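K.L.:
Predicted structure and sequence below. I'll ask about it afterward.
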Amino acid sequence: MKILDRYILTSFLKTFFSVFIILMFIFVLQTIWLYIGELAGKDLDTEVILKFLLYFSPKLVPLVLPLTILLTSIMTFGSFAENYEFAAMKSSGISLGRAMRSLTVFIVFISLVAFFFANNVIPAAEFKSINLRKNIAQLKPAMAITEGTFNDIGTFNIKVDEKSGENDQYLTDVIIHQKKKTGGNNTVIKAKEGELVGSTDSDVLSLILKEGNYYDEVEPSDYQKRKRKPFTKSYFDEYVINIDLSDFNNVDLEDETYSSAHGMLKISELDESIDSFSVSYNDRMAAFRKNMYNRTGISNLNNNYKPKDTVINEDSELLSYFDTYDAAQISNLALGTVNSALAHLGMKKQEFKVNIKQINKFEIALHEKYALAIACIVLFFVGAPLGAIIRKGGMGLPIVVAILLFLTYHFIGIFAKNSAEDGSIPAFIATWLSTWIMLPLGIYLTYRATTDQGLFVFDNFIAPVKKLFKKAGLFKDKSKTE
């Protein structure tokens, strides 16, 4: 390696590692802030907390690495231009492209490492992180209760609208379904308020409910009476439920039974999952089409059709050829069939929407692994020439420019991926859209920098205006008049 290449590479690496460590530290602090509710108040060891942060840190690399490359490129090449080092290189016959050669090789190497990291390290860390989070949530039942959804705790399914108090022990609008050993939940309890009371020395947690109702579905031995769905109802001012916490207190933080998230899979596993989901989706769609066709009764039309001599006038209603009772029966039957088909169609629509969203998430996760590697190269060719053009190094203007560019890149990617999840745009386009937008910008900036042109040539905008004034006789060329 020549002295110049070694000098440029060394300057870049010093800034690169410094910026990467600083940005990673900032994003880790943000992670602690986001997940403080899952970690605080559970008597977790420092080792468990550090393990949680270690497992979560690899997920930050797709954010930190592109921003680091962009910022480092602008700062390094801006510093070279500001200190007239590029001017010295150009006077010696060394172009910007030649100066970027060693760094280009390094960035390609970084992109390959990023691809390997995204395909192997991030899925493994995601697997560890999600399982650890699920195990931590079980250490404190109050934390395991999420507002607005049913939560499975022991033999109860509990839903609350709001939690309050220092330890989230006060509950509002509580709904409880008590599970039976034989399956099902015939008992429903509703209360306006609730309070969780317990101690660390006890395996029993008391849930005190206030101002509520107790509903219990009765199952008569007579099957005809079961159709009436009888139940008993009672009102209470205060009702105490004891929940066995023996399973919660024996949580194994090393348990790794959950493995179905798309972020946990490698490229080969994602391909296999996408194929499996797509085949299953197509089979369900085919079965649904066949079912809806059978619901119309067209397939049985030839079996029930009997030709008659009656000639039906096209201008008259079909029901007018039947008596009132038969016409009413036909109308009610047809209306019931249509309403049933519409209800079934609406239910299946939501089901297929969830299936499509699941497939799209797996496709996005697949393309993201490739997009990260290419984004590293593209953002380098955006930052390096931009730094040479603005001729400003240090921590001032380069940080502002880099953050603005990266936020544009990042938010375009987020909005596109959110749209791709519900099928608004293809997952392939959504994942690569931000990189495709940055690619022409990188080509443009590289061309401007290698040809010693500024960011914008204002003469290109002023020249047509000057010509217009010259034709109108309102502007005279001073060089000719002199």
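P.N.:
Looks like it came in fine.

K.L.:
from here on, contacts and neighbour counts on C-alpha atoms
P.N.:
Noted.

K.L.:
Quick check: next helix or strand after the helix ranked longest in the chain?
P.N.:
Secondary structure assigned by DSSP state H gives helix 324-390 as the longest helix of the chain. As assigned by DSSP states H and E, the chain's next helix or strand after helix 324-390 is helix 397-421.

K.L.:
Just give the closest residue to residue 204, not the sequence neighbours.
P.N.:
Nearest residue to residue 204, sequence neighbours excluded (Cα to Cα, 6 or more residues apart in numbering): residue 244, at 4.9 Å.

K.L.:
Actually, residue 235.
P.N.:
residue 213 (4.5 Å).

K.L.:
hang on, the earlier thing: for burial, what's the neighbour tally of the residue nearest to residue 204?
P.N.:
Under the neighbour criterion other Cα atoms under 10 Å, residue 244 is assigned a count of 16.

K.L.:
Second structure for comparison follows:
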Amino acid sequence: MKQLDKLMAKSFVGPFIVTFAIALFVLLMQILWLYLDDIAGKGLSFFLIMELLAYKCVGLVPLALPLALLISSVMVLGNLAEHYELSSFKSAGVSLLRVIRMLIIFGAISAGVSYLCSDYIIPAANLQFGARMYDIQQKKPTLNMEPGVFNEDFNQFTIRLGDRGDDGRRIEDVLIYDHTKANVGELSQITAEDGEMYTSDGGDFFIMRLFNGHQYVEQRPSGREGRSTPFMRTSFDAYTKVFDLSEFKLEKHATSLFSTNRSMLSTWQLREGVDSIDTDIAVRKQGLSNHLLAYLPQLPRDTNTYRIQGTSGNEFISTDSLLAEAEPSPLDSIEKLEAAYRPLHAAPRPEERAQTPDSVRQRFILERQRELETRRAARMAEAAHHPLVEGASPWPGIRSLLDSVPREDHSRIYNRARSSIRSVTAQAQSTLRLLPGIQESRVKHIYDMHMKYSMAVVCIIFIFIGAPMGAIVRKGGFGYPILVSIIFFVIFIILTIFCRKLAESFVVSGVFAGWLPCLILFPISLWITFSAMNDAKLVDTDRAKEALRRARDSKRVEALRRRMAKS
């Protein structure tokens, strides 16, 4: 490594680490506000909160890396240009690309880290974060018994304390409403002058020991016409009520319940998800097509088999029209297909048995296709020359069919036709309602898959934006570099959100939407780099100033001519 590369590496590593930590902290605080209401008041331990923050920090790495590269590259090159070190390099014949070569290497390494993190680490971290956050959202807030406030934390119980001692144990003027038997019409109320409350040693139960109180129980009216209204009142010197605290504990659910979310899938899983969605769309269309056969048997049956037993649900396997002359329902496997058509063909030859099962099966299917097509063509030719077909007169239409049946059956035929039309229309409308949601899920899968690549490539693009911008602005520190970096980063975020909305609205494809921010920023980076290499200004205002000066001079000359003409 040469001295220039060592200098750039030492100058870049420090600001990069600092800016990466700042960017990660800012992004984490922005995300934390969304979950603050779910976390507050749940009595979570410090280590659990740190675990959640660690999972979320891993998920923010691909977003924090480009921002850190952008800010640090502007700072390093701005600092070199401000102290005229960059000018010294250029005067010695060192080009700008040679100066930032080490930064480009850092950008390429960051791109690889970003992709590996997005594809391998983030899905697992998001899975753990989603599972833990769901557990926290289902957990009840910490039990809090405040005097003068009706507490409904316990299921089917309402508790009010008149006063509470300083030790947190002694209580007075206790009122408890018990609704555990409200479904059978029994209501219970407990009052006590004083008592004490505490938890068991393991914290599994909450115990209220009451003294000098009464219990009132009112039941559903009974007897003839509901005139009898049983009512019981019981007095007690001491009464112990035990509440289960298991509902206030954090219950952990299996992470497999959340493993199908897009943010928890890697690229190959997203690709399989897209194939599965394509299969689902094809199966729904096939179901709609075959639904018409119940009313129009003359239509050909769609015999494509998309999911065969023993294969993955994402695999497309088409048997075309192999089952056209078989049973109305499609077979479930190639083995059943061979068994159905075995009488139509001789047994396999010995040399066929020596071949692989897949090759034999494929050739068997092709032979069955050719045989079926030959039989179908022969039948069509035979039917075309039938005397009934050659001597048939033009069909008079549906009215002639109705005239061939008794008139009292016309209304029944019309009603059955309307019922059939309504059934077909309802099936079609149901499919049309479901397909947009399925297609939107497909677009989101494709967009998320290509965003993993796009977020990695943008790390290199930001190097070619940040380094030339630092050479142009010629300012180091955290002032101008952060201002310039935030502008380009906000542009990238806006483009990302805008492209996502375009993809979800089916305006553009998910692939194009995922790469569009990079396609827009890449020419900008080339233009900024070219301007910095030629020591040109990013916005040349000299020409505009010259044009304004000429316009003012022309106005003055014109005014002088008018004065001379008047004189």
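P.N.:
Yep, that arrived. None of these values were measured; they are calculated from a predicted model.

K.L.:
Quick check: TM-score for this pair?
P.N.:
The TM-score (TM-score structural alignment, normalised by the length of structure 1) is 0.68; 380 aligned residues with a Cα RMSD of 4.1 Å.

K.L.:
Roughly how far does the residue nearest to residue 204 of structure 1 sit from residue 49 of structure 1?
P.N.:
27 Å (Cα to Cα, to the nearest Å).

K.L.:
try residue 409 of structure 1
P.N.:
From residue 409 of structure 1 to residue 49 of structure 1 the distance is 32 Å (Cα to Cα).

K.L.:
before we move on, what about residue 303 of structure 1?
P.N.:
For residue 303 of structure 1 relative to residue 49 of structure 1 (Cα to Cα), the value is 71 Å.

K.L.:
Between those two, which is the more surrounded one?
P.N.:
Set side by side, residue 303 of structure 1 and residue 49 show more neighbours around residue 49, with 14 against 8, by other Cα under 10 Å.

K.L.:
Against residue 123 of structure 1, how distant is the more buried one?
P.N.:
20 Å.

K.L.:
For residue 7 of structure 2, see how far away the residue nearest the centre of structure 2 is.
P.N.:
Nearest residue to the geometric centre of structure 2 (Cα atoms, centre = their mean): residue 262, 4.4 Å. According to Cα to Cα, residue 262 of structure 2 and residue 7 of structure 2 sit 43 Å apart.

K.L.:
Please identify the buried residues of stretch 23-43 of structure 2?
P.N.:
Within stretch 23-43 of structure 2, the residues that qualify as buried are 23-24, 27-28, 38-39, 42-43, counting by 16 or more other Cα atoms under 10 Å.

K.L.:
Also stretch 384-392 of structure 1?
P.N.:
Neighbour-count burial for stretch 384-392 of structure 1 flags 384-392 (criterion: 16+ other Cα under 10 Å).

K.L.:
Tell me which of the buried residues of stretch 23-43 of structure 2 fall in helices.
P.N.:
Short answer: the buried residues of stretch 23-43 of structure 2 in helices (DSSP H) are 23-24, 27-28, 38-39.

K.L.:
Would you map the helices across the stretch 251-400 of structure 2?
P.N.:
267-291, 334-341, 350-353, 357-384, 387-390, 398-403 (DSSP state H, counting those that start in this stretch).

K.L.:
Dump those helices into TSV; add distance to residue 409 of structure 2 and mean neighbour count as well.
P.N.:
Output for those, formatted as TSV (distance: least, Cα to Cα, whole Å; neighbours: other Cα atoms under 10 Å):
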stretch	distance to residue 409 of structure 2	mean neighbour count
helix 267-291	26	18
helix 334-341	42	14
helix 350-353	60	10
helix 357-384	33	13
helix 387-390	29	10
helix 398-403	9	10
